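> I would like the atomic coordinates for the input below:
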Amino acid sequence: MDLDTAKRRASQGAEWLRANESDAKEREEYVRGKQRDPWAPEGIGEEHQELRKQSKANWVQLAVFAPIQRLRFEGIRTGHGKDVDRKTWQNFWAANRLEARQTIIYESMMTHGRGITGVWTNDKDSTRPLVRPQSVRNVYLHPDPEDPFELDYAVKIIDRTDAAPNGLIVPAGVRPATKVAYVYDRESWVRLAYEGGAWVFEVGGEHPLKQVPFVTSDYRPNANSEIFSPVAPLIPQQDAINTIRFNMLLAMQFSAFRQRVVTGFDPVMRDESGQIVYKKNPDGSTFRTPEGRMVPLLNDFGRAAVDRMLVFNGDQTKVFDMPESNLANYVTMLTEFLTQFFATSQVPPQYLLSRMANLSGDAISGAESTLTSLLGELKRYVQEGWVETATLWSRAAGMKEPDPDMELLAADMEVKSFGQIVDGIQKLITTGFPRRGAWEMIPGANQAKVDRWEQLAQDELKDDIARLVKEEMPDGDDLPDSRDTALQLATPDRRLDAAIQ
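From the prediction side, this is the model:
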C-alpha cells in the first residue's frame, strides 16, 4: 500500500465515519437511556418539565440485553486435539479477557447491526496476540468490490492528544488534539496523523495476518453484506411509549381525582357604584406592583371541608363536580404498545411480570420460543465471527490454523429445571454417550471445569480399584503403594466393577 493510497483511504474512512456519527450516537444513547423528551407545547412550566423526565422508561435496553445475556461461549474445539484446544482457550480467550469482553461485541451487533473484533500481534508475548472489541464509530470497513463479504481495507480513526516533550499531556485548549488514522489492507498497515489540514505519514509496515485484521459479526446481512440496526425501528416505538407515559402522568397529576368547579362567580370586590376596589398602601395611596399594575381586592373563596359550607355572591353562581379521568384507558394503551414493542424485538412476555405468573419451567420455555429462535440465530452469526477471529489469532501467534469446522462451545442458557438436566445426562451416559460430552451440557460448564471433573473422576476410579485390590490381596503379600500400581494389578473384571460402582 503506497502512501497516496493510504491517504485517500484515510480521508474516505474519516468522511464515512463523520457522516454516520450522529445516527450511531443516537442508537447508543437510546440503549443507555438518554432519549428524547416526549412532545409538549412550548411554554410549559417546570412541573410539566419534571413529568417529561419521569415519563421515560428505557425498554430499548431490555431488547438489546435480553438475548445477549444468554449468549456466552465456554469452550473451543480447534480440530487438533484437547491439548491444542486447551492452549488456544488459555492464550486466545482467557488471556484477552473475552469471557467478559465478548458482550461488548454482541451489544454492538444488537445496537448497530455489526460487532467488530480487531486482532493484532503482541510485542510483549508473541504467543498471546491481542484480540480487542472495536467501536463502529471509530472503524470503517471497506468491502471488496468483487466479494462484499471480504474486506478490501479498513481505517481506524482515533483522536490522540499531543504530548509535551516532558511527557505531560498538553490541555486541549493549549494545543488541539491530533486525529490519527490507521489504514490496513491484506499485507500492510500505515499510521497517519492529520496535521495542518492534511494527512502526514508517521509509521507503517507489513503484518502476518494475510487479510485485513478486523472481523465482523453482522446481524442479518443481505446479499450485498449490508447491515441494518435492530435498534433503529425500536426508537419510534420507544418515543411513543414515553409519550403515553407522559400523558398518563399528566392525567394523574391534574385529573385523576374529582374536582369542584364554580361558574358565574366574580371574585373581584366592587364598591356601591360597581367600581373595582384596589389594594391600598398604609398611607392610603393605591398599591402598585413593580411593573406599575394595580392589584384588585378579591372576595373570600371559602375553604372546602366536611364541616364548612361554601356561599358565593350572585344569583348566577353554580357549583358542581367534574369526575376523575379513567386511567384504565391509558394503562390499556400502554400495555398494547409494550406488547407490540416486545413482539418486534422478540422479547418474551414474562419480562413484563404483570402478564405472567405462577408458570412452570415448561410454560416459560414455551413462552420464550421467539427469544430462543433469536438466540439461535445470533449464535450462528457470532460463531462464524469467532472462527475467523481464531484463524487470525493463530496466524499472529505463528500457530497452525484451526480447521474450518472449528466451533466455540456455547453455554446452554435455555430455561430448564436442574433435575431435568441431570436426568437427561444420566440417561445419555447409560446409553454409552461419552461422559465428557454429557458433562459439557451442565449449566455453567466450561473446558477448565470439565477437565477438572474428568480428573476427579479418574482419581476416584483409581481409589476404588486400589481399595478392591487391597481387599483381595492375601495376607502378607506386598500391597501396592500407589493408585497407579493398584490400577495395573486390578483385573479387567475388577476395573469394570469399580467403574460401574
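
> C-alpha from now on. contacts and neighbour counts both.
Will do.

> tell me the secondary structure for the closest residue to residue 249 other than its chain neighbours?
Distance criterion Cα to Cα, 6 or more residues apart in numbering; nearest residue to residue 249, sequence neighbours excluded, is residue 51 at 6.7 Å. Recorded secondary structure, residue 51: helix (DSSP: H, G, I helix; E, B strand; the rest coil).

> So residue 438 lies in a strand, does it not?
No - applying three-state DSSP, one finds residue 438 to be helix, outside a strand.

> my read: it touches residue 429, true?
Yes - using Cα atoms under 8 Å, residue 438 makes contact with residue 429 at a distance of 7.0 Å.

> So between these two, which is more surrounded?
residue 438 (18 against 15; other Cα atoms under 10 Å).

> what about that one, distance to residue 428?
For residue 438, the distance to residue 428 (Cα to Cα, to the nearest Å) stands at 7 Å.

> Alongside the first, I'd like the structure of this one:
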Amino acid sequence: MTVSAVSLADATTRATRALEGLRHDRPRLDRIDAYMRGRHAGPYTPRNASKEYRLLAERSISNFLPMVVAAPSQALSVEGYHRSGSSEDAPEWRSGWQPNRLDERQAAVYRSAITYGHSFTVVLPHKSDPTRPVIRAVSPRCMWAAYDDPAADEWPLYALELRRLPGVEGSVEGWFYDETAVYRAEADEEKVTLSQKRLHGLGVCPVRRFAAQVDLEGRTTGAVEPLIPLQDRINQTVFDLLISQTYGSFKVRTVSGMTPPLKRDPETGEPLLDADGNPIARPVTADASRLLMAPDADTRFGTLDETPLTGFIESVGMSLRHLAVVSQVPPHNLGVGDMINLSAEALAATEAVMMRMVAEYKRSFGESWESDMRLSARIMGEREGAEDLASQVIWTDAESRSLSQTVDALGKARQMLDVPARALWSKIPGFTDTDRASWPEMAAEEDSSVRLAESLTRAAAPAGPAGG
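Just a heads-up that it's a prediction; the model follows:
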C-alpha cells in the first residue's frame, strides 16, 4: 500500500488538534474512573452536619459499578484465531497474540471498553526485529484518535497517546501515530512538539478502537456513565439507612412528672448551684441494664418506638433491581433475589439478557482483534493473512450449561444429523485449541491400542476343530 508522506508541520498540527480532543474528553472519562474506584459524589448532608454525620456519609458509599463491568467482561475470552477455510490457529496468532501475552492482557481491553465506551490497541513492528509484531493496549484516558468517519472507519487518521495531560507541572512525553510513522511527542499547555520519527510502513495509523457500543455518529457509550444517577441514589438511601440505624433504631425511654436528682455537696449535703444560682441536675443513666424508679407518685415512664428500617432496606433492593435492568446484568450478580439451588437451565435463563449483550460485544471486539491480527500478518510478511477478510477469532463459550447437557446435544447432532465427530470437538466447553490439537494423536494411539488388543486376542484364541 502506497501512502504519501506527511510533513512534520502537518503532523504537528494534527497532534496539537488531538491534544485539544484529549482535553475535551478527559474530564468525562475521569469522572467515570472516579466512580469505578469508589470516589463517588457524597450523599446530601445538611450544611451544619456534625463529624458523625460526615463519617456516616463516607461509610455509605456502596460501589456496585465494578460488578456491572466485571459480569460481561468475565464472559469474554478469545482462545484462537483461524484464517478462512482453516480450523488451525493462524501464524499471526502464534507470533502476534501469544508472544504479546494477550491471553492475559485481553481482559483489561474489555474492561476498559465496557467502562468508558471504548479502548485502544497499538500494533507496531518491534524496534530490533521488524518482522515481529508488538501489540499494546491503551486506556482512552491516555489516547485520542481522529477519524474521517468515526462510525465506520477501521483505522483512524491519527492518534495521540499521553499518560497524563500537561499542566502547571510542565510538559508530558508521549507518542503520536499516523499512517506513515510514529513520533516522540512532547506536549505542554499550548502545543505538541514532535521528534524521533520512526517509519512503520503499515500504510494505516496502527491504532485500533474497541468500541462497546457505537452509534451512527461515532459516539461510544460505556456501561458505567448511564448508571451514575442510580449509584448516587443507592448511596443516598444507604446514608439515610445508616442515619436511622445510628440515631433511631432503638427504643427511647421517657420520664415525666419526676423531680430530677440534684448534685449535692459531699460535705454539707446541700444542692450545688450553677452560675445563675439554679440547682444542678444530676444526669439520669437509663440503659437496658437499669431499673428506673421514682419517689414521686405523679411520675410516668414511657418509651418512644424505634424507627423501622425495613423501608430503607426495600428501597436499596429496588434500586439494585433498577441497576440490574438498566445494565442487563443478572440480579443475582448484584445480590438481589433468592438464587438458591438453581439448575443449569434456570441459571441460563436468568443470564439470557446479559449473554445477548455479551454476543454484541463479541461481534464488535472480534472485528477489532481481527484487524489487529491482519496488521500483525502484514508486519510478519504474511500477505495471505493480511488480506484475509474472512478470518475470525474464536471465543470461549461462557454460557451457563452443564457439560452433560452439552455433550448430549453434540451426540445427537452426530447421530441424527451426521455431523463429523471431529467438527464437534471445538463445541465442547472447558478445552482450548491447544488441548484439542493433541486429541487426533491420542485418538490414533487409542485406535492402535484397540487394534493391537484385538489381534492379540485373536492370536491367543484356541484353534477350531479340524475339518473331517
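
> List the TM-score for the superposed pair.
TM-score of the superposed chains, computed with TM-score structural alignment, normalised by the length of structure 2, equals 0.85; 445 aligned residues with a Cα RMSD of 3.2 Å.

> Could I get the full set of strands for the stretch 301-450 of structure 2?
Per DSSP state E, counting those that start in this stretch, the stretch 301-450 of structure 2 carries strands over the ranges 392-395.

> Leaving out sequence neighbours, find the closest residue to residue 393 of structure 2.
Nearest to residue 393 of structure 2 is residue 81, by Cα to Cα, 6+ apart, at 4.3 Å.

> so that neighbour makes contact with residue 391?
Yes - judged on Cα under 8 Å, residue 81 of structure 2 makes contact with residue 391 at a distance of 7.5 Å.

> any idea what residue 41 of structure 2 aligns with in structure 1?
By TM-score structural alignment, residue 41 of structure 2 lines up with residue 36 in structure 1.

> doesn't that match fall inside a helix?
No - the assignment for residue 36 of structure 1 (three-state DSSP) gives coil, which keeps it out of a helix.

> Touching, it and residue 239? I think so.
Yes - when contacts are counted by Cα under 8 Å, residue 36 of structure 1 is listed as touching residue 239 (7.2 Å).

> Those two: which is more packed in?
A direct count of neighbours by other Cα under 10 Å for residue 36 of structure 1 and residue 239 places residue 239 higher, at 19 against 16.

> Could you pull out the strands in the stretch 51-200 of structure 1 for me?
Ranges of strands in the stretch 51-200 of structure 1, per DSSP E, counting those that start in this stretch, are 73-77, 114-120, 130-134, 139-143, 151-160, 178-184, 188-195, 198-206.

> so can I have TSV of those showing distance to residue 346 of structure 1 and mean neighbour count?
Below are these laid out as TSV (distance: least, Cα to Cα, whole Å; neighbours: other Cα atoms under 10 Å):
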stretch	distance to residue 346 of structure 1	mean neighbour count
strand 73-77	22	20
strand 114-120	19	22
strand 130-134	26	21
strand 139-143	29	20
strand 151-160	31	20
strand 178-184	37	23
strand 188-195	41	20
strand 198-206	45	14
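
> Save those strands as TSV, and put in distance to residue 420 of structure 1 too.
Shown next, in TSV, are the strands of the stretch 51-200 of structure 1 (distance: least, Cα to Cα, whole Å):
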stretch	distance to residue 420 of structure 1
strand 73-77	21
strand 114-120	35
strand 130-134	37
strand 139-143	46
strand 151-160	46
strand 178-184	51
strand 188-195	53
strand 198-206	54
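
> hang on, the earlier thing: the residue nearest to residue 249 of structure 1 pairs with which position in structure 2?
Match for residue 51 of structure 1 (TM-score structural alignment): residue 56.

> which residues does its match contact?
Contact partners of residue 56 of structure 2, counting by Cα atoms under 8 Å, 6 or more residues apart in numbering, are 239, 242-243.

> Going by distance to residue 125 of structure 2, which of those wins?
Distances from residue 125 of structure 2 to the contacts of residue 56 of structure 2, taken as Cα to Cα, are shortest for residue 239 (53.1 Å).

> Aligned to the closest one, what sits in structure 1?
Checking TM-score structural alignment: residue 239 of structure 2 goes with residue 246.

> mean shift of whichever strand or helix holds its match relative to structure 2?
For residue 246 of structure 1, the element it lies in under DSSP states H and E is helix 234-254. With the two structures superposed, helix 234-254 of structure 1 lies on average 0.9 Å from its match in structure 2, counting by mean Cα distance after the TM-score superposition for structure 1.

> Perfect, I'm done here.
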